[in-house]
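S.K.: Pasting the sequence and the predicted coordinates here, then a few questions.
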Amino acid sequence: MGASSWWYVTRYQEDFGQALRVLQDEVLASGDFVDPAEWGMPVLRSPVDLFENEIYWEFLGTCGTHSVLDVNRVIDAEAAPELGAVLPVSVAEVLERYGTDQPTRDDLVGPDEQLPMMDTMPKWSGACMVLYADGVPDEIAFWGVSGD
């Protein structure tokens, strides 16, 4: 199937891990992902199943869902990128990319937009950053790369 990128925006929560779980539940409910059931596996009932139920491990490691379901945790912004993890973008990188430490959803609009770290992140991982509205945290953007 090849590698593909994905990105989503969800409402802001202080806890990025909780925001990730809420977003994953929304994506699972939407059906907008490569479904392991199409590969003869049981219907995916929870995003957690991909990482905790070994019946899905080969699927996850070879094809994946090509969505935010392919990551399972948010790690510290100072950490190195990890397989299956979402890394928050540093303030320095946000400033360099957008000229402000408070980017808005409008800053992401445009077909040529290159999200921070997209060309350097390993497959099966992601990144995130806070988006602001009127100087207040409003949303969190999540993006990443899935597939082989």
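M.R.: Yes, it's here. Please read these numbers as outputs of a predicted model, since none were measured by experiment.
S.K.: CA only for contacts and neighbour counts going forward, please
M.R.: Noted.
S.K.: So which elements touch the top strand by length along the chain?
M.R.: Secondary structure assigned by DSSP state E gives strand 136-146 as the longest strand of the chain. If you count contacts as 3 or more Cα pairs under 8 Å, 6 or more residues apart in numbering; DSSP states H and E, strand 136-146 packs onto strand 4-11, strand 125-133.
S.K.: Just the buried positions in it, please.
M.R.: 137-146 (16 or more other Cα atoms under 10 Å).
S.K.: Generate JSON lines for the helices and strands packed on strand 136-146, with mean neighbour count as supplementary columns.
M.R.: Shown next, in JSON lines, are the helices and strands packed on strand 136-146 (neighbours: other Cα atoms under 10 Å):
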{"stretch": "strand 4-11", "mean neighbour count": "15"}
{"stretch": "strand 125-133", "mean neighbour count": "23"}
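S.K.: Comparison target below:
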Amino acid sequence: MELWRDPEWHEYIFTGGTSSVLDFPLMIEAADTDDGPFMRPLTDDEVRAWAPHGRPTYEEWDAALDSEQLDFPRRARGNCTVLYRDGRPAQVAYWGVTAD
């Protein structure tokens, strides 16, 4: 947490970074359209576009990525969503594009 207060670390992350999920310093609101580097959860409508019941499983998420029903975000952005097993939250899925 200390690093996120360091201006030199900001310069490193925002101009090159680690080329991983570590490049996303914070999560923004699902409806926020700000440019990255941020992690953004999907809106309910975005989830229901590929999982109509609104409680996607890992298998549904994986199939949505493979079939391109679910897009990758633009450069320096990440998305995430809760995945369910037996109707209960079980995992968080993260996917995105690094800034490099």
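M.R.: That came in fine, so what should we check first? Keep in mind that what you see is a predicted model, and the values were worked out from it rather than measured.
S.K.: before we move on, the earlier item: between all of the buried residues of strand 136-146 of the first structure, which two are at the greatest distance?
M.R.: Maximum pairwise distance among those (Cα to Cα): 27.5 Å, between 137 and 146.
S.K.: distance of residue 132 of the first structure from residue 115 of the first structure?
M.R.: Between residue 132 of the first structure and residue 115 of the first structure the computed distance is 16 Å (Cα to Cα, to the nearest Å).
S.K.: now do residue 22 of the first structure
M.R.: 22 Å.
S.K.: coming back round to it: if we take the buried residues of strand 136-146 of the first structure, which one ends up nearest to residue 57 of the first structure?
M.R.: Nearest to residue 57 of the first structure, judged by Cα to Cα, of those is residue 146 at 14.1 Å.
S.K.: which residue packs closest to the alignment partner in the second structure of the closest one, ignoring adjacent ones?
M.R.: Taking TM-score structural alignment, residue 146 of the first structure has residue 98 as its aligned residue in the second structure. In this structure, residue 98 of the second structure finds its nearest non-sequential neighbour in residue 76, 4.8 Å apart by Cα to Cα, 6 or more residues apart in numbering.
S.K.: Run through the residues that contact the one you found.
M.R.: Neighbouring residues of residue 76 of the second structure by Cα atoms under 8 Å, 6 or more residues apart in numbering: 23-24, 35-38, 96-100.
S.K.: Which part of the second structure matches the longest helix seen in the first structure?
M.R.: The residue-count maximum for a helix in the first structure (DSSP state H) belongs to helix 16-30. Mapping helix 16-30 of the first structure onto the second structure (TM-score structural alignment) gives no aligned residues.
S.K.: What residues of that helix count as buried?
M.R.: Buried, per 16+ other Cα under 10 Å, within helix 16-30 of the first structure: 16, 19-21, 23-25, 27-28.
S.K.: Distance to residue 101 of the first structure added to these, as JSON lines?
M.R.: Formatted as JSON lines, the buried residues of helix 16-30 of the first structure follow (distance: Cα to Cα, whole Å):
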{"residue": "16", "distance to residue 101 of the first structure": "17"}
{"residue": "19", "distance to residue 101 of the first structure": "20"}
{"residue": "20", "distance to residue 101 of the first structure": "21"}
{"residue": "21", "distance to residue 101 of the first structure": "25"}
{"residue": "23", "distance to residue 101 of the first structure": "23"}
{"residue": "24", "distance to residue 101 of the first structure": "26"}
{"residue": "25", "distance to residue 101 of the first structure": "29"}
{"residue": "27", "distance to residue 101 of the first structure": "28"}
{"residue": "28", "distance to residue 101 of the first structure": "31"}
